[in-house]
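J.: give me coordinates for this.
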Amino acid sequence: MSDLSSTGRTRHRRLREQGRSDRASLFAVLQAGFVCHLGVVSDGVPMVVPTVYGFDADYIYLHGSVASQSLTQTTTVCVTITHVDGLVLARSVFEHGVNYRSAMIYGVPRRLDSDEKLSALRCLTEHIAPGQWDYARRPSRKELAATTILAISLEEASVKVRQGPPDDADDPHDVWAGVLPLTGSWQPPVTDPHATRPVPAHISRRVGTLSPA
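T.: As a prediction, the model looks like this:
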């Protein structure tokens, strides 16, 4: 698997030891989450929009209403994904930090046509809730027409990961220091009061697993 690109925007300048240059690290960050933040400039004003995503080997896919300003961009955008794994509580406040995994993706978005939308929506749906694409109703032609799907290349991306204990083991101040881990897991489903079917297996088996796997 090839390394990530190294451009002026993705080159690691600070905390280089936390940088990752392999594509496997990018895919691991993408696989571990399903919410990203899309950074755009709209009417000369910066705007950062949270949204769900899907991805394949070449692109990250974002979707929304055709009326969404953030999805009409024809210039470079920035997509970020961040996972917090714990608080790093050091001997000094200066050395406090966060264990995290993050990725930044730069690219000019491409709006998908109607023939490509279904494939991208399947990718997105199966990333968020594996098994749901074949279980739920597929989008109608009218719903597809009301939906914009952006494909942003994964060619220009940057990944950083911070793990481990505080970096101030040589600080003589005698206080507790360490990491307060943070994890998230799926809880039991809450059934829609109008639903008559039992919870399907592909949903119930995720209970207790770490989000989003």
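
J.: contacts and neighbour counts: CA atoms only from here.
T.: Fine.

J.: show me where this structure has helices.
T.: Applying DSSP state H to the chain gives helices spanning 23-31, 114-128, 132-135, 141-145, 201-204.

J.: run through who's touching the first one.
T.: Helix 23-31 is contacted by residues 1-4, 55, 81-83, 101-103, 127, 157-159, 212-213 when judged by CA atoms under 8 Å, 6 or more residues apart in numbering.

J.: show the buried residues in those residues.
T.: 4, 55, 81-83, 101-103, 127, 157-159, 212 (16 or more other CA atoms under 10 Å).

J.: wait, which of these is closest to Thr75?
T.: Ranked by distance to Thr75 (CA to CA), those are led by Ala157 at 16.3 Å.

J.: against Leu124, how distant is the closest one?
T.: Here Ala157 is placed at a distance of 19 Å from Leu124 (CA to CA, to the nearest Å).

J.: sequence B follows; please return its structure for comparison with A:
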Amino acid sequence: MTRLPLSPTARSTVRRGKDRATSERTDLDEVLDAGVICHLGVVVNGAPVVLPTCYGWEDNTLYVHGSTGASTLRTAIAGAEVSVAITLLDGIVYARSVFHHSANYRSAVVHGRARLVQEPDEKLHALEVITEHVAPGSWDYTRRPTQKELAGTSVLALELTEASVKIRRGPPGDDEADVTDGSCWAGVLPVRQVWGEPEPCPLLPPNATAAPEHVRGRS
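T.: Predicted coordinates for the structure are as follows:
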């Protein structure tokens, strides 16, 4: 499927730090691919609520899921405007002044009205997309959801057209007067996320199979 371009709107137009904004759809895809956790924001009973949750995405659609009893999802299902934010920290920027300390990052905020995924085949596919994004290889390896589990799960779909993307890379942006002062170190401390060794569930029986390749391969 053809990727839809990002459509600038009043709320998706970056006004602070415009030099870090990008309108390229490939940059949004990069952030979505690299992230695992997003933050779903919605106003519930007049107060803003922001909750972390896993997500998955495919083509022009972002999927999030949760309990059918969750007030945030019920509010979103009712047609409220929502936002979904993904942030990746790539480094801490140490400057020669406190004011210019910063962070290297990649971030995206998606806006819109979420759609409740109701059609059974689409709902099952959306859950597969989320599972494979978070834990690749698990959908075909483990048991599929039961009807009871599906009934207790809500899946929301959000179109990926109204979004803002910001990226910061590189060294600190110190004032020219501070650059000549060699008494203070300046630079970037990179941040990297790595997978550790798989830790087996203590309830595994003694003859249980070893961690499969789709798990071991990530470490």
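
J.: TM-score for this pair?
T.: In this superposition the chains share a TM-score of 0.94, using TM-score structural alignment, normalised by the length of structure 1; 207 aligned residues with a CA RMSD of 1.1 Å.

J.: just to revisit the earlier point, check the buried ones among the contacts of helix 23-31 of structure 1 and tell me the two furthest apart.
T.: Using CA to CA, the two most remote members of these are Leu4 and Pro212, lying 24.2 Å apart.

J.: just the contacts of helix 23-31 of structure 1: which are in strands?
T.: The strands, defined by DSSP state E, take in 55, 81-83, 101-103, 157-159 from those.

J.: which one of these is nearest Gly131 of structure 1?
T.: Phe55 (16.0 Å).

J.: what's the closest non-adjacent residue to the closest one?
T.: Leaving aside its sequence neighbours, Phe55 of structure 1 sits nearest to Tyr61 (CA to CA, 6 or more residues apart in numbering; 5.7 Å).

J.: what lines up with Ala57 of structure 1 in structure 2?
T.: Using TM-score structural alignment, the partner of Ala57 of structure 1 in structure 2 is Asp59.

J.: so its match touches Arg3, yeah?
T.: Yes: judged on CA atoms under 8 Å, Asp59 of structure 2 makes contact with Arg3 at a distance of 6.0 Å.

J.: residues in contact with Asp56 of structure 1?
T.: Contacts of Asp56 of structure 1 were listed using CA under 8 Å, 6+ apart, and they are Cys123.

J.: please report the distance of it from Ala129 of structure 1.
T.: The gap separating Asp56 of structure 1 from Ala129 of structure 1 is 15 Å, by CA to CA.

J.: what is the equivalent residue in structure 1 for Leu28 of structure 2?
T.: Leu28 of structure 2 maps onto Leu26 in structure 1, by TM-score structural alignment.

J.: neighbours around that match, how many?
T.: 24 (other CA atoms under 10 Å).

J.: Arg216 of structure 2 now?
T.: Burial of Arg216 of structure 2 is recorded as 13 neighbouring residues (other CA under 10 Å).

J.: Pro202 of structure 2 maps to what in structure 1?
T.: Under the alignment (TM-score structural alignment), Pro202 of structure 2 pairs with Pro193 in structure 1.

J.: count of neighbours near its match?
T.: Pro193 of structure 1 has 6 neighbours, counted by other CA under 10 Å.

J.: okay, now Arg113 of structure 2: neighbour count?
T.: The local packing of Arg113 of structure 2 (other CA under 10 Å) involves 17 other residues.

J.: that one maps to what in structure 1?
T.: Residue correspondence to structure 1 (TM-score structural alignment): Arg113 of structure 2 is matched to Val108.

J.: correct me, but that match touches Ile152?
T.: Yes: if you go by CA under 8 Å, Val108 of structure 1 and Ile152 touch, sitting 6.5 Å apart.

J.: before we move on, back to that, adding distance to Gly33 of structure 1, write the ones in strands among the contacts of helix 23-31 of structure 1 out as CSV.
T.: Output for those, formatted as CSV (distance: CA to CA, whole Å):
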residue, distance to Gly33 of structure 1
Phe55, 11
Ile81, 8
Thr82, 8
His83, 7
Arg101, 10
Ser102, 10
Ala103, 11
Ala157, 16
Ser158, 16
Val159, 14
